[in-house]
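Participant: 3D model of this:
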Amino acid sequence: MTADNFGITALPNLETKLIAADSLTPIAALQMELRDPRIDETEQALTQANEHYFSARTSKTKRKWRDRIGDLRDELAQLLQADQFVAAETVAQLVHWNPFDQNTAAGFFDAQWMFQMNGGFDIVIGNPPYVRQEAIKHLKDAFKKNYDCFTGTADLYVYFFERAVTLLKPDGVLSFITSNKWYRAKYGTNLRKWLNQHTRLQQVLDFGDEAVFTAIAYPTIVIATRRPAEVIKPAADEQIRVLNWAQQAPIETFPAVFAAESFEVAQAELKDEGWQLEPPLQRQLLARIRQAGTPLGQYVHGRFYRGILTGLNEAFVIDGATRARLIAADPNSAEVIKPFLRGRDVNAGK
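Facilitator: Predicted coordinates:
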């Protein structure tokens, strides 16, 4: 083609920049002190080889640097094992992963090994998978070992928050969309505390039970930055911009709605027991109610129960038409089919 490309440069080689990996599984930290100086030399050579491959313009040049990268990776793995800074099983993981094989996924994620990055990412954007804790029992021992926010009943997405923040550089940005249940659920206690200590929350958008996203129940968006250092408690002047979205306006008008209706919440007011993301007047009203009455937990001496837990709603929750059909087939079914309410069925004033 002879058409003018308006001076637009072709994309560089992105194969080694786009990877599939188990981001929740780290590898043992590569220790930096008292190690063979050849490790540093090989790491530097590997970084340079990746830069050459990234900007290569011909197939011949790409092959040359791809082969060089492979040799350096093998050499580095051998040096790390020989120096006993990395366990043999970790070396096996490193060597097995091939950055040029686009049809496989790595069983671990390590930014230093995969991208030669030591300082962390500028931004991590994610929509973590929603997997109930019953389906990840085989992973809990590893999560307990690797994550401070571990709770035996936590959904899978909880661990993605901690992992994402630890992958950021200081003041790097986290932008996540997840379920909002961790704001108040008991399994979110450790995560709420951890985020207050390690992140500066910037914006929280809570969509409640609005049907904004078909694949997510009770969606929320959290934007935060990693603190340069852990704190015991957020500073008094740290404010979060919050919006509780009520879909009374077209979603296209969201920026204007956020500008007009969002409000500030002091991050220090977000308690480990649960986050109250309400406007100031509502928070003041809740505070007066607490002072005037006895909290339910205190009244029942902490004896809370989960209520009905089916384990599989699709098998036990039926609609009215199915109920009528089952009773018509066997009148005794009326004795065992009972009505019940979920949280989403209860609204203010109803």
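
Participant: switch to C-alpha atoms for all contacts and neighbour counts from now on
Facilitator: Will do.

Participant: counting contacts, what elements does the longest strand that the chain contains pack onto?
Facilitator: Using DSSP state E, we find that the single longest strand of the chain is strand 168-179. In this structure, strand 168-179 makes packing contacts with strand 121-126, helix 157-166, strand 219-226, judged by 3 or more CA pairs under 8 Å, 6 or more residues apart in numbering; DSSP states H and E.

Participant: Just tell me which of these ends up closest to His198.
Facilitator: strand 219-226 (6.1 Å; CA to CA).

Participant: which helix is the longest one in this protein?
Facilitator: helix 59-82 (DSSP state H).

Participant: buried sites along that helix?
Facilitator: 62, 65-66, 68-70, 72-73, 75-81 (16 or more other CA atoms under 10 Å).

Participant: what angle separates the following helix or strand past that helix from helix 59-82?
Facilitator: Per DSSP states H and E, the first helix or strand lying C-terminal to helix 59-82 is helix 88-96. Inter-element angle recorded for helix 88-96 and helix 59-82: 180 degrees (by axes from the mean of the first three to the mean of the last three CA atoms, to 10 degrees).

Participant: Any chance you could list what contacts whichever helix or strand comes after the longest strand of the chain?
Facilitator: Per DSSP H and E, the first helix or strand lying C-terminal to strand 168-179 is helix 189-198. Here helix 189-198 makes contact (CA atoms under 8 Å, 6 or more residues apart in numbering) with 148-151, 158, 162, 165, 182-183, 226-227, 229-234, 267-268, 270-275.

Participant: here's the other one to compare against:
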Amino acid sequence: MTFARAHILPRSGTKRELLRKKGQFWTPDWIADVMVAYVLQGKPGRLFDPAVGQGAFFHAAKRYEQANSISLELLGYDIDKDVVNQARKSGLSDGDLRHVAIRDFVLNPPEETFPAIIANPPYIRHHRLTVEQKQNLSEFAFRATGRRIDGRAGLHVYFLIRALQSLAPEGRLAYIVSADICEGVFAHALWQWISAHYRLDGVITFSPEAAPFPDVDTNALIFFLRNMKPMTTFPWVKCLKRDAKNLISLFAGKTHNDDEGLQIFRRKLSEAIVTGLSRPPLESAHEHTLGDFATVMRGIVTGDNDFFFMTACRARELGIPNTFLTKALGRTRDVIGETFGTDDLKRLEACGRPTQLLTINGLRFDQLPTSIQTYLKEGEERGLPNKPLIRTRNPWYRMEVRKVPPIMFAYLGRRNARFIRNYAGVVPLTCLLCVYPKSDALDFVERLWKVLSHPETIANLSIVGKSYGAGAIKVEPRALERLPLPTALVQREKLDKFIHPRQDVLDFG
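Facilitator: I've put the predicted structure just below:
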């Protein structure tokens, strides 16, 4: 089997921004062949694609039609007429596209249902939707599911709901989508509804080496679903190399031979929904989590780093007294290793990096030094009081406050998520999370940091984090508190004694 060259994505500039706005990421041929093989295995006669784009699924369907000597009618929607015209240039004929309508699938759906639906929906995140679009989509989702879907759901979430509604009885849906569909705050309500009404035939995840969209900052999954009575278990697959053959054998009802390119798990649906469908199954229950030993908070949101976060030299030029400055860290990449000390702070200052956060709290404007009053007036002239985050503060220049965290966490990284021991006494901005051990005892803090920095603990981040492209992971504060800590490490460092200390005394002897 041969595959066409993958569509090359723009990496930056206006073309990249247009890509984000429209959410158009074209499906590679080898992925399209797998998805088509699943939905067409029962020879349904009709295939519907609600987001035709450049026609990758139509091309794959025609290959399948020829290889299996079947007759197939192609139908579809798209909202972008120009892209459908590109599909013609890609080799699809007017006959192939005669049943493609320029139409909004979610808000103006077809009246009929289909035995086979295949989709790579537009990946448009919630902040790129208008208020009116969000309201219409929210109302649609509530009517469809009886549940309120959190407003942070992207268009691709509503696309899935509509696609499932459009399935004929026993119809099949193959759906490739970003991992946030089962990791976001809306995921639990969504998958509770899906798992109660539809059968999950399988999930395919991908290693970074096999990623369908290697130049995209998101991690893709494929879901295979049927409009049938749900089952309690399903195959969960991790694809390790770009090879369609074994995936087709596994999900198209053919004999499958074990292959080193696939990791296959038979999972309970209830466990997978709780753990997260994008995440591997938990090997065992964990006795301890980070939340047993520490609390987590996000770093400081300034509202305007350029104004409030400055170099030491700039602060001196402005005449701002040290009593109104807080040592701060603004970028993860400013931390070279797993510790950050006073020498690192001096290094940043020598390089001209900002390290001083303007912190004005508890004083009226007329009580402030003249130098600060002058600077704040500059901010007013620049319109800072009207910025979204700042306008909720009273006064507008009031700054968030954090205690100095003994440990910081680089929560969004590309294979470099790590816990950082803070010896410099800085507070982080939103680039880092603050980890506050439940004891201030220095020995306890050091032991906890040692456990957190261990490779076994770092590996567990995939259990609680949101996965992105190229191995990146993002972990929110409450999720980080659920991070499992290996029991052997906890016992070796005697952290377990902290949970049930005798007479409230910590003893690490």
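
Participant: contacts for the longest strand of the first structure?
Facilitator: 119-128, 130, 157, 164-165, 216-229.

Participant: now swap in stretch 216-228 of the second structure and tell me
Facilitator: Counting by CA under 8 Å, 6+ apart, 38, 164, 167-179, 197-206, 211-213, 278, 467-470 sit against stretch 216-228 of the second structure.

Participant: Quick one: buried ones out of the contacts of helix 189-198 of the first structure?
Facilitator: If you count burial by 16+ other CA under 10 Å, the buried members of the contacts of helix 189-198 of the first structure come out as 149-151, 158, 162, 165, 182-183, 226-227, 234, 267, 270, 272, 274-275.

Participant: Could you single out the nearest of those residues to Thr16 of the first structure?
Facilitator: Nearest member of those to Thr16 of the first structure, counting by CA to CA, is Val165, at 22.8 Å.

Participant: how about the nearest residue to the closest one, chain neighbours excluded?
Facilitator: Computed as CA to CA, 6 or more residues apart in numbering, the closest residue to Val165 of the first structure that is not its neighbour in sequence is Arg226, at 6.2 Å.

Participant: burial count for the residue lying closest to Met231 of the second structure once chain neighbours are set aside?
Facilitator: Closest residue in space to Met231 of the second structure, ignoring its immediate chain neighbours: Arg199 at 5.9 Å, by CA to CA, 6+ apart. Per other CA atoms under 10 Å, the neighbour tally for Arg199 of the second structure reads 22.

Participant: could you measure Arg199 of the second structure against His288 of the second structure, distance?
Facilitator: 34 Å (CA to CA, to the nearest Å).

Participant: How about Cys351 of the second structure?
Facilitator: For Cys351 of the second structure relative to His288 of the second structure (CA to CA), the value is 41 Å.

Participant: do Ile161 of the second structure as well
Facilitator: From Ile161 of the second structure to His288 of the second structure the distance is 37 Å (CA to CA).

Participant: same question, Leu75 of the second structure
Facilitator: Distance from Leu75 of the second structure to His288 of the second structure, by CA to CA: 52 Å.

Participant: for Lys229 of the second structure, same thing?
Facilitator: 37 Å.

Participant: again with Arg421 of the second structure
Facilitator: 21 Å.

Participant: one step back: in PyMOL, select just the buried ones from the contacts of stretch 216-228 of the second structure.
Facilitator: Restricted to buried positions by 16+ other CA under 10 Å, the PyMOL selection for the contacts of stretch 216-228 of the second structure reads:
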select buried, resi 38+164+167+168+170+171+172+173+174+175+176+177+178+179+197+198+199+200+201+202+203+204+205+206+211+212+213+278+467+468+469+470
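
Participant: counterpart of Leu47 of the second structure in the first structure?
Facilitator: With TM-score structural alignment as the criterion, Leu47 of the second structure has no equivalent in the first structure.

Participant: quick one, what contacts Leu47 of the second structure?
Facilitator: If you count contacts by CA under 8 Å, 6+ apart, Leu47 of the second structure has them with 40, 72-75, 114-118.

Participant: In which helix or strand does it reside?
Facilitator: Element membership for Leu47 of the second structure, per DSSP H and E: strand 46-49.

Participant: Dump the contacts of Leu47 of the second structure to TSV, plus distance to Ala32 of the second structure and neighbour count.
Facilitator: Formatted as TSV, the contacts of Leu47 of the second structure follow (distance: CA to CA, whole Å; neighbours: other CA atoms under 10 Å):
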residue	distance to Ala32 of the second structure	neighbour count
Leu40	12	25
Leu72	16	17
Glu73	17	17
Leu74	15	19
Leu75	16	20
Phe114	18	23
Pro115	18	23
Ala116	14	27
Ile117	12	28
Ile118	9	27
